[in-house]
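Student: Next comes the sequence, and after it the predicted model I'd like to discuss.
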Amino acid sequence: MHDPLIGRQLANFRVDRLIGRGGMASVYYAWDIKLNRPVAVKVIDTRLRGNPAYAARFLQEARSIAALRHENILQVFYAGEEDDLLYFAMEYIDGQDLGQILKEVSAAGNRLPYEEVIRYGKAAASALDHAHQKGVIHRDVKPANVLISRDGRIVLGDFGLALDVSQGSLGEVFGTATYTAPEQARRSSAAVPQSDLYSLGVMLYEMLTGTVPFDDSSPASVAIQHLTLPPPRPRNLNPDLSQAAEDVLLKALSKDPADRYQIGAEFVAALEEALLQIPGTTSETKAPTPRKLSPLLLASGIGGVLMLCAILAVITALAARKPLPTETLSSTPQKENLVALQPSPSPDEPLLTSTTFMPAAPTGISPTVPPTASSTETPTASPTASPAASPTVSQSPAPTTSVPIDVVGEVPPTSTPKYLTGRRFLLLYNDTSFYMLQTDGYGGLIAPAAFERLDGEGYPVNRFDGDAWAEYYKTTLKNWCSRLEILDAGDYLQPGQCGDNYISSRWLKADDPGIFWTTQENSSQFRVLWGREEVARCEIATGECEVYLP
C-alpha cells in the first residue's frame, strides 16, 4: 500500500521512506533540504489528529523537549503542523537500539559484559537527570528508546510521551507496561522523576539477569504485578551477581518512589560499585585461571622452590636464544628483546605520539581520512546532525623512553583456535595495513587482546596491545573494523568488508615497534594473545587469519 507521506515535503523536510510505526506515531527518514542533512520525522497517528487538546499538549511538550541540550538526549529540531499533520523533526541516529542488542545477546545465550551495562546505564541516567532538572519526565524509558549510533554514542530518544511538570499531562498516556512504575500504572499524571528511574532499574535488571522482573501477554496483568508483587531476586536469575548488586537493583524497584534512588547518577554509581566488589566479574571476560600447585607440594613447601627453578630455567633458555619446549613456552619475550609499544607521532604534531580518529557521526558516516607525513591540517569528518555527534580527535601524551615489558607466567602455546563459541574476527593485512573485523558475536572488550611477531625460533620480537585501540573505544562491534596503517606507505588494503565502518584507527611510523604483521626476514608468523593466553597463530604470507576471542 502506498504511503501518501513518501515524497511529500513538510517544511524543510523531504520525506523519503518509512522507518517504523508505533501505537501513536510513525517515524520517517527525511532529508533537510536547507541544511543538507538527514533527519527523522515523527508524525502523530491519524486517530489523534482531530483532538485539539492533544494537539496543543503535543506542541507544548515538543517545545519543552527542544529545550533539552544534552549529549545523551536525541535532539528535536522542529515541531510543526501542516494541514492535518502534527510532526517532530529530530536528529537521525544511524545504528541500533538497546532492545535489538539485548535480543542478539540473549539469542546467543549470553549476557552483556558489566562494563557495557554500566556504560548504557550511565548514559541513560545522565540524560534523565538532565531532563528532570529541566522539569521534563520521560515516562517511556525502555531499551527500544535507547539508541546506539555506529560511532558508539548513546542517546535517549522518543520523548513523545514526556510530561512537562509545569503543564500537567494527558491521563491516557500510559507508557510500556513492562517498564512502567507502579504509580504511573495507576495514573499517568502521577509520574514523578523517580518513575523514570524505576524504568531504568527494570532495564538494568534485564541487562544483568537476561529477563524483565514482570512479564505477561496482558499489559494490564503486568501493571498489576508492578503494583502488587515483589520482583524476583536477581541472584536467583544470575548467581554471579553480588549481594550488593542485588540490593541496588531491588532498591531501584521499590514500590514507593521515596524509597528509590532519587537521582540517576547516584543509582548507577551504586550499581557500578556493587558490580566491582567481586574481582574478575566486571565483565563477561575473565582472565585465564592460573595453574594450581598440588596440595602435597604446598604442604611440603617445595612449591616455591620449584617455581623459582622454573623461572631460572626460562631465563637461562631465553639468554641462550634456544626454543623452549612446547610445554614451557613463555607468553612474552625476555625483557631486552621487547619494549612497550609507543604509538607513532602524528605528522602534523611530531612531538605527540599518536592521533586516533573516532568513526564519523551517525548522520553521515564517511571513511576516516588517514593523515600524511606532509599534511599540516588534521583530517575532518563530514557534517553531522548535531554538534554532539561530531567525531572526536584525541592525542596521546608526549613520548617517553620505551620501558621493557616484564616477563609474565608461563602459558603453553596453541596450534588450534580457542573460544570457538566466542566472537569471531577476520584479520586482513598486507605490508602497509592491518584490519581486525568482527564478523560474529556480540560486542566485547578489545584491551586484553595483543599481537606479537614471532622470529624464526618462535620468540616474540614486536608487540601491539589492544590497549592502544581501547584508549579511545573500549569494545568491538559486529561488522566494524579496528585498523592499523603505516604512515605514507600507500597501497592500504582497506578491505571491502570494513566499508566505512572503522571503530578505532591508529597510524604508525614505519619504524614503530608495534608493527607485527609485515613481511620481514626470519619472521613468518605472528600470534594473538588474550591476556596471557595464546589463542591463535597466523601466517604473515597469507594476508588473512581467523581468530576467536571470548
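Tutor: Received it, and whenever you're ready, just let me know what you need.
Student: hey, let's count contacts and neighbours off CA atoms from now on
Tutor: OK.
Student: Now do the strands in the stretch 1-150 of the chain.
Tutor: 9-10, 13-21, 25-32, 37-44, 76-82, 85-91, 95-97, 136-137, 146-149 (DSSP state E, counting those that start in this stretch).
Student: Residues contacting the first one, please?
Tutor: Around strand 9-10, the neighbours that count as contacts under C-alpha atoms under 8 Å, 6 or more residues apart in numbering are 15, 82.
Student: now that strand, how far from the chain's geometric center?
Tutor: Here strand 9-10 is found 35 Å from its chain centre; the criterion is C-alpha atoms, centre = their mean, to the nearest Å.
Student: Then the second one?
Tutor: Mean-position distance between strand 13-21 and its chain equals 27 Å (C-alpha atoms, centre = their mean).
Student: That one - contacts with which helices or strands?
Tutor: With contacts taken as 3 or more C-alpha pairs under 8 Å, 6 or more residues apart in numbering; DSSP states H and E, strand 13-21 sits against strand 25-32.
Student: try the third one
Tutor: Packing contacts for strand 25-32, counted by 3+ C-alpha pairs under 8 Å, 6+ apart, involve strand 13-21, strand 37-44.
Student: Contacts for it, please.
Tutor: Looking at strand 25-32 with C-alpha under 8 Å, 6+ apart, the contacting residues turn out to be 12-21, 37-45, 92.
Student: So how do I select the buried members of those residues in ChimeraX?
Tutor: Provided next is the ChimeraX selection string for whichever of the contacts of strand 25-32 are buried by 16 or more other C-alpha atoms under 10 Å:
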select :13,14,15,16,18,37,38,39,40,41,42,43,44,45,92
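Student: Structure two is appended below for comparative analysis:
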Amino acid sequence: MTNLIGKQLGDYTLVSVLATGGMARIYEAVDRRLGRQAAVKVLELNPNGQDEDDIDMLPQRFQREARAVAGLEHDNIITLYQYGEQDGVYFIAMKLIRGKDLAQELTRLRRNGLRMEVRRGLRILEQVASALDCAHQAQIIHRDVKPSNILLDANDRATLTDFGLVMRDTFDTTLGTAFGTPRYIAPEQAVHSGSAVPQSDVYSFATILYEVLTGQTPFDGSTPMEIALSQINDPPPPPRTINDNIPEAAEREILRALDKEPTKRQASAGELIAAVKHAYFPTGDLGTEYAIKTTLLQQTMPSPPLPPPQPAASSALAPVPRKRSSMWEIVAALGMIVLVLAVIALVVSRSQLNAGSSTQVPALAPTINAAQPLTTPQLALVGSTQESAAAATATSESVAPVTPEPTPAPSLLLTYDDNTFNLINTGAADFDLHALQFAHGSNLFDGSAVPRSTLPAGTCFRIQLQRTQSSLPDGCAKLYGATYLPTTQRFFWRNEPDGSPTFEIRIDGDEVSTCPTIARGSSSTCTFSLPPAA
C-alpha cells in the first residue's frame, strides 16, 4: 500500500499513519479550511494482489459504508465528515477519537491476569448496545461487531466504528465473500454472509459481553475455519464454568443471545444488556456511576469562595445555658467517689502488708486523678508486681507447650471417561492447582494455565471436549471451573496414540504418582494426595 503522508484528499492533508488493515489504512489528517483534526480511512486497490471481483466490489462496499454512517446520528457511532475519490484513491474522513480500542484494553487486562471491572464493562457495552439499536432501527446490520471496532476515549466513552461490512436489512445483498471475524461471527453469518439479520449483531455483541465477564471468548481454535465451525456446531461453554461470580440470571441471558437460532435470541442488544445489568444490580444501584460523575464535575467546576473570617470565639459565641443536673448524673457521681475511695483503701492496705515483708516490692498503682473516672486498664494495674510475677511463674510451670495439629493431607479423586476428566477435592484443605501437571508422552496439561490457583474442598474442576456437556460427578458439590479442549488428541488420560498404560501426575515438575490411561469408550478413577495450598 502506497504511503500517502503529505497528500491532500478532499479538504484533508494526511499527516501520519494511525492504523493499517487488510484493505485500508487510517491516517491522522487536518482539515485545511477549518483546522480540524480528523481520521481519514483510505482504500487502495492493488491489482496485483487482489482478485478481480474484489477490485470491483471493494469501492462499492466502501461507498456503502460511507452512506450507512452518514445516515446515522448517535453519540456512540462514529461521525462522518466527508467521502470522496481522488486519483483512484477512495477515502472517508471521520471524527478522530483519541484513545484505544476495546480489544487493546481487554488484552492489557488479560496480560496482567485481570478481568474488566463489571460496572465499567457494563457501562461501556450499554453505549455499544445503544449504537447497535440505533443502526438496527435504521435497518442497518453492522456484521463485524468486535472489540477492535469499539473505540474508547480517556473517559470510557465508546464509539462504534468500521461499518465496512454493513448491509441494509431490507434490500442489500452481500458484496463479495467477506463474512466477519471468526471469534465473534454469528453461526448463520458464518454459513452465508448474506444470511445476517439484526440478531447476528446481537450474537456478536453477546460474544464481547462473554469475553468481558470471563476473560475469554466462547470459542477458540488454531485456524479461522476451526473457530467458525465451532460457532456453527458447538454449544458455548456456560460462562459460570469460567467465572462463577457471574449471576445465574446473567448467564441465562448470555446463553440465550448465543443460541444458534437467531429467532431465539433477544430482539435487541439493548434488551440483552439491560437484562444482564439487572441480574448484577437488581436494585438499579447507580452509586458508582454517580460518584464518577461527581468527581468529573468537581474537576471542572471552580471551587466555591471561602467564607469571611469569623470574629474571636470569646466575643462571637453566645454563652451556653447551663443545664440542671439530673438525678442520674448525681447518682453516677456518688458512685464514682465511692469507687475511688475503695481503690485508695486497697492500695493503703497492700502497702501495710508489704511493709512487714523482708523483701519490699514497689506498688505499681498508677497515679489516680479523683476527678476522672477509672478505666479498666487502670484498675488492672493496681496491686503488686510480686503477685503478678508469682502468677506468671505458676502459669509457665503448669501449662505445657501446645503442639499444633498437623494439617491433614488433602486428597484428590480423578474420574474420567471418553470426553471428560474431573478433579474432585475430597479432602478438607484447598488444592494448589497451579503446581499440578498431568503428562502423557509429549502431551502435557499444565495447571498454571487454570485461572484460579486453588480448588476448595468439596468442589471439582473439569477438563472436557469443547462440544460436550455432562452432569457433575458424585462427590462434587460445585463445579469450580472448567477448561475446554478443542480435540481429543490433547486428552492425556487416553492411551492413544502410543498405548501407554499410565499418565504421570507431577507437582512443580516432579513426578509424584501415576494413574491408568483408558481406551476409547472406557472410564476409570484414581486417587492421590497433594500438598495444601500455601
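Tutor: Perfect, thanks for sending it. As the structure is a computational prediction, the values presented were derived from the model and not from experiment.
Student: could you dump the strands of the stretch 1-150 of the first structure to a markdown table with distance to residue 278 of the first structure?
Tutor: As requested, the strands of the stretch 1-150 of the first structure are exported to a markdown table (distance: least, C-alpha to C-alpha, whole Å):
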| stretch | distance to residue 278 of the first structure |
| --- | --- |
| strand 9-10 | 54 |
| strand 13-21 | 42 |
| strand 25-32 | 43 |
| strand 37-44 | 43 |
| strand 76-82 | 41 |
| strand 85-91 | 40 |
| strand 95-97 | 29 |
| strand 136-137 | 35 |
| strand 146-149 | 28 |
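Student: which stretch among those strands comes nearest residue 155 of the first structure?
Tutor: Evaluated over the strands of the stretch 1-150 of the first structure, closeness to residue 155 of the first structure peaks at strand 146-149, with 5.2 Å, by C-alpha to C-alpha.
Student: so the closest one aligns onto which residues of the second structure?
Tutor: Using TM-score structural alignment, the residues of the second structure aligned to strand 146-149 of the first structure are 150-153.
Student: all helices of the first structure, in order?
Tutor: 46-49, 52-66, 98-107, 114-133, 182-186, 193-209, 219-228, 234-237, 243-252, 264-275, 295-300, 302-319, 467-470 (DSSP state H).
Student: whereabouts in the second structure does the fourth one align?
Tutor: Counting by TM-score structural alignment, helix 114-133 of the first structure falls onto residues 118-137 of the second structure.
Student: what comes up buried for that stretch?
Tutor: Quick answer for stretch 118-137 of the second structure (16+ other C-alpha under 10 Å): 121-136.
Student: gap between the two ends of stretch 76-85 of the second structure?
Tutor: Stretch 76-85 of the second structure has an end-to-end distance of 27 Å (C-alpha to C-alpha, to the nearest Å).
Student: Stretch 228-238 of the first structure now?
Tutor: 23 Å.
Student: What are the contacting residues of it?
Tutor: Taking C-alpha under 8 Å, 6+ apart as the rule, stretch 228-238 of the first structure contacts 205, 208-210, 213-214, 241-243, 246, 249-250, 253.
Student: Neighbour-wise, give me the winner out of the residues you listed.
Tutor: residue 253 (28 neighbours; other C-alpha atoms under 10 Å).
Student: Return the member of the contacts of stretch 228-238 of the first structure nearest to residue 195 of the first structure.
Tutor: Nearest member of the contacts of stretch 228-238 of the first structure to residue 195 of the first structure, counting by C-alpha to C-alpha, is residue 253, at 9.6 Å.
Student: what lines up against the closest one once you look at the second structure?
Tutor: Using TM-score structural alignment, residue 253 of the first structure lines up with residue 258 in the second structure.
Student: dump the residue contacts of that match.
Tutor: 203, 206-207, 236, 265.
Student: again, only this time at 7 Å
Tutor: Neighbour list for residue 258 of the second structure: 203, 206 [criterion: C-alpha atoms under 7 Å, 6 or more residues apart in numbering].
Student: how close does it sit to residue 280 of the second structure?
Tutor: 19 Å.
Student: what about the closest residue in space to residue 150 of the second structure that isn't next to it in sequence, neighbour count?
Tutor: In this structure, residue 150 of the second structure finds its nearest non-sequential neighbour in residue 160, 4.8 Å apart by C-alpha to C-alpha, 6 or more residues apart in numbering. The number of residues packed around residue 160 of the second structure, counting by other C-alpha under 10 Å, is 27.
Student: cool, and the one 5 residues further on?
Tutor: Using other C-alpha under 10 Å, the number of residues around residue 165 of the second structure comes to 21.
Student: What separation do you get for residue 318 of the first structure and residue 311 of the first structure?
Tutor: The value you get for residue 318 of the first structure to residue 311 of the first structure, if C-alpha to C-alpha is used, is 11 Å.
Student: for residue 29 of the first structure, same thing?
Tutor: 63 Å.
Student: Looking at these two, which one has more neighbours?
Tutor: residue 29 (21 against 15).
Student: want to throw the helices of the first structure into JSON lines with distance to residue 429 of the first structure?
Tutor: Listed next are the helices of the first structure as JSON lines, based on distance: least, C-alpha to C-alpha, whole Å:
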{"stretch": "helix 46-49", "distance to residue 429 of the first structure": "54"}
{"stretch": "helix 52-66", "distance to residue 429 of the first structure": "46"}
{"stretch": "helix 98-107", "distance to residue 429 of the first structure": "29"}
{"stretch": "helix 114-133", "distance to residue 429 of the first structure": "29"}
{"stretch": "helix 182-186", "distance to residue 429 of the first structure": "55"}
{"stretch": "helix 193-209", "distance to residue 429 of the first structure": "36"}
{"stretch": "helix 219-228", "distance to residue 429 of the first structure": "53"}
{"stretch": "helix 234-237", "distance to residue 429 of the first structure": "43"}
{"stretch": "helix 243-252", "distance to residue 429 of the first structure": "43"}
{"stretch": "helix 264-275", "distance to residue 429 of the first structure": "38"}
{"stretch": "helix 295-300", "distance to residue 429 of the first structure": "47"}
{"stretch": "helix 302-319", "distance to residue 429 of the first structure": "30"}
{"stretch": "helix 467-470", "distance to residue 429 of the first structure": "17"}
